[in-house]
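Engineer: next comes the sequence, and after it the predicted model I'd like to discuss.
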Amino acid sequence: MPTVLLVRHGRTNANATGLLAGWTPGIGLDETGRTQAKGLAERLAAVPLAAAVVSPLQRCQETAQLLLDAHPRTLDGALSPVTDERLGECKYGDWTGRPLKELAEEPLWKVVQAHASAVTFPGEHGESIPQMQTRAVTAIREHDARIAAEHGDDAVWLAVSHGDVIKSILADALGMHLDAFQRLVADPCSVSVVRYTRLRPFALRVNDVGGDLSGVVPPARPKGEPADGPTDDAEASSDAVVGGSHGGSHGADVRP
């Protein structure tokens, strides 16, 4: 199956000043955020991209545009990103727009920290953290299947979203209970990489903020060989290497 690069948007003024932006409109990247996105674009230059799916919120749209405008190696020329509301930020309800230091005094804050699976944010438009995770994971898996059908199992694609959303997707990929998802970190313009296979997802990178990304690209294979290896060993790419990986990005190569 394809490889998805989960990118958090670059920094915004709300991030810098400690406000919970949520779905507040009109929040774009600040100068630091634009610099972060341009730096990530350089890192992505070695990665051929088959598709891009983006949260509808301005900060993600701006990040995606900076990444794609500078990208020289898309598979089919210029990419037109697909917007999917399911990758939008968690709907924080009445918490939206409030300072984090103020929210930290709320009783619900401790529940968010320790028992995320029990949290529904207050107000008419608040959603639960499990609802956020379900919609986000469903979207990622649906797009991954679509991209596999359109571009093949070796395709690499981009999903630009938000910190809590990405953490919830990673928690699912890692088999973590949602109550533990606060152990994960997704910094502005970080890259986390997941490859879904028949048996399990592989979390190839988490919160990567520097260095070469070319290693996430599947290795070249002999012409005509299926992406999962020979037909009599089709589950090979789902197997983990006993004793540890040799440094490849896509699970074990245990073919005889």
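Structural biologist: Everything's here; your move.

Engineer: please count neighbours and contacts with C-alpha atoms only from this point.
Structural biologist: Fine.

Engineer: list the buried residues for stretch 127-146?
Structural biologist: 127-130, 132-133, 135-137, 139-140, 143-145 (16 or more other C-alpha atoms under 10 Å).

Engineer: take this one as well and set it beside the first:
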Amino acid sequence: MATVVLLRHGRTTANASGMLAGRQAGVRLDGTGRTQAQRAGERLAAVGLAAVVSSPLERCRQTARAVLDQQAGSPPLLVERGITECDYGEWQGRPLRELAKEDLWKVVQAQPSAVQFPGGETMSQMQARAVAAVRRHDAEVEAEHGPGAVWVAVSHGDIIKSVLADALGMHLDLFQRVNVDPASISIVRYTAARPAVLATNTHAGDLGWLVPPPDASGDAAGDAVVGGGAGPDEPAGSQS
């Protein structure tokens, strides 16, 4: 079972100003976002990553580079259009305070599966292509690097929320219950039985437990342990 770390890009100038950036060019991390990306890279430094896969948009590639800069090895950086930002069409580049007055805003909040952005894609299309891309890369990473491999997908808020909703078995109409902050880390492990969501929207904490022990069996069945199991070993240096 490979493990995917879903990393949202750090805060951008558009996030800070309350603008829906969408796929606009030239949207970069601001000072806070660069610090956030650096912190995410520090958290992942203890994990030998098999690959880093990024949305093609600059804010994600900046975040991906901050992760790669702190890796001891040289995992490849792959660009994947399947996890690029939602195509918000005519909503792109507009202030959120204006969009909140539109009738479609209420549908986005209550019934995302029914949303078609004017001149853009549906939210169902967004989820389908994002989930397909993540699952495809996960299978490729496991096939090349083995069941203990860990890789990172650097993407966007709504994309990661939709992938998490799928992994949790939630209907897309419930995905607004999931929160994904800038530079937050969520973790999913796909198995033959079902996806397992190991973490969501985390901002701090050791991630060394993602490294499998040398004698890990790599059971592909992914059966849930009745009673919850023992969990990972304590990170080195955490015991007093």
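Structural biologist: Done, it's in. Fair warning: this is a prediction, and the values are worked out from it, not measured in the lab.

Engineer: and the TM-score between these chains?
Structural biologist: The TM-score (TM-score structural alignment, normalised by the length of the second structure) is 0.94; 233 aligned residues with a C-alpha RMSD of 1.3 Å.

Engineer: so which of the buried residues of stretch 127-146 of the first structure belong to helices?
Structural biologist: Cross-referencing those against helices under DSSP state H gives Ile129, Pro130, Met132, Gln133, Arg135, Ala136, Val137, Ala139, Ile140, His143, Asp144, Ala145.

Engineer: give the buried residues for stretch 101-119 of the first structure.
Structural biologist: Leu108, Trp109, Val112, Ala114, His115, Ala116, Ser117, Val119.

Engineer: run through who's touching the longest strand anywhere in the second structure.
Structural biologist: Ordering each strand of the second structure by length in residues (DSSP state E) puts strand 195-202 first. The contact list for strand 195-202 of the second structure (C-alpha atoms under 8 Å, 6 or more residues apart in numbering) reads 164, 167-168, 179-181, 184-190.

Engineer: at 6 Å instead, please
Structural biologist: Ala167, Val180, Ser184, Ile185, Ser186, Ile187, Val188, Arg189 (C-alpha atoms under 6 Å, 6 or more residues apart in numbering).

Engineer: one more: stretch 158-169 of the first structure?
Structural biologist: Stretch 158-169 of the first structure has contacts (C-alpha under 6 Å, 6+ apart) with 4-8, 52-55, 60, 87, 89, 133, 137, 186.

Engineer: that one corresponds to what range in the second structure?
Structural biologist: With TM-score structural alignment applied, stretch 158-169 of the first structure matches the range 152-163 in the second structure.

Engineer: again with stretch 200-214 of the first structure
Structural biologist: Using TM-score structural alignment, stretch 200-214 of the first structure corresponds to residues 194-208 of the second structure.

Engineer: one more: stretch 104-117 of the first structure?
Structural biologist: The aligned range for stretch 104-117 of the first structure is 100-113, by TM-score structural alignment.

Engineer: got the contact list for Phe117 of the second structure?
Structural biologist: Applying C-alpha under 6 Å, 6+ apart, the residues near Phe117 of the second structure are Tyr88, Gly89.

Engineer: so how far is Gln127 of the second structure from it?
Structural biologist: With distances taken as C-alpha to C-alpha, to the nearest Å, Phe117 of the second structure is found 14 Å from Gln127 of the second structure.

Engineer: ok, Asp215 of the second structure next?
Structural biologist: 36 Å.

Engineer: the helices in the stretch 1-150 of the first structure, which residues?
Structural biologist: With helices called from DSSP state H, counting those that start in this stretch, the stretch 1-150 of the first structure shows them at 13-17, 31-44, 58-69, 100-103, 107-114, 129-151.

Engineer: which one, of those, ends up nearest to Asp228 of the first structure?
Structural biologist: Evaluated with C-alpha to C-alpha, these place helix 129-151 nearest to Asp228 of the first structure, the distance being 12.3 Å.

Engineer: got the angle between that closest one and helix 107-114?
Structural biologist: With axes from the mean of the first three to the mean of the last three C-alpha atoms, to 10 degrees defining the directions, helix 129-151 of the first structure sits at 40 degrees from helix 107-114.

Engineer: return the set of buried residues in stretch 158-170 of the second structure.
Structural biologist: Residues of stretch 158-170 of the second structure classed as buried by neighbour count (16+ other C-alpha under 10 Å): Asp158, Ile159, Ile160, Lys161, Ser162, Val163, Leu164, Ala165, Asp166, Ala167.

Engineer: what's the closest non-adjacent residue to the last one?
Structural biologist: Spatial nearest neighbour of Ala167 of the second structure, excluding adjacent residues (C-alpha to C-alpha, 6 or more residues apart in numbering): Pro195 at 5.4 Å.

Engineer: count the residues that sit near that neighbour.
Structural biologist: When neighbours are counted by other C-alpha atoms under 10 Å, Pro195 of the second structure registers 17.

Engineer: ok, it to Arg177 of the second structure distance?
Structural biologist: Using C-alpha to C-alpha, we find Pro195 of the second structure at a distance of 19 Å from Arg177 of the second structure.

Engineer: please apply the same query to Cys60 of the second structure.
Structural biologist: Taking C-alpha to C-alpha, one finds Cys60 of the second structure at 23 Å from Arg177 of the second structure.

Engineer: name the residue in the two with the higher neighbour count.
Structural biologist: Cys60 (29 against 11).

Engineer: ok now do the more buried one, which residues does it touch?
Structural biologist: So Cys60 of the second structure contacts His9, Val154 (C-alpha under 6 Å, 6+ apart).

Engineer: that one -> the first structure?
Structural biologist: Mapped onto the first structure by TM-score structural alignment, Cys60 of the second structure lines up with Cys60.

Engineer: measure Gln113 of the first structure to Arg11 of the first structure for me?
Structural biologist: Applying C-alpha to C-alpha to Gln113 of the first structure and Arg11 of the first structure gives a distance of 22 Å.

Engineer: sorry, wrong one. I was asking about Gln182 of the first structure.
Structural biologist: Per C-alpha to C-alpha, Gln182 of the first structure is found 20 Å from Arg11 of the first structure.

Engineer: neighbour count winner among the two?
Structural biologist: Neighbours were tallied for Gln182 of the first structure and for Arg11 using other C-alpha under 10 Å; the higher tally belongs to Arg11 (23 against 16).
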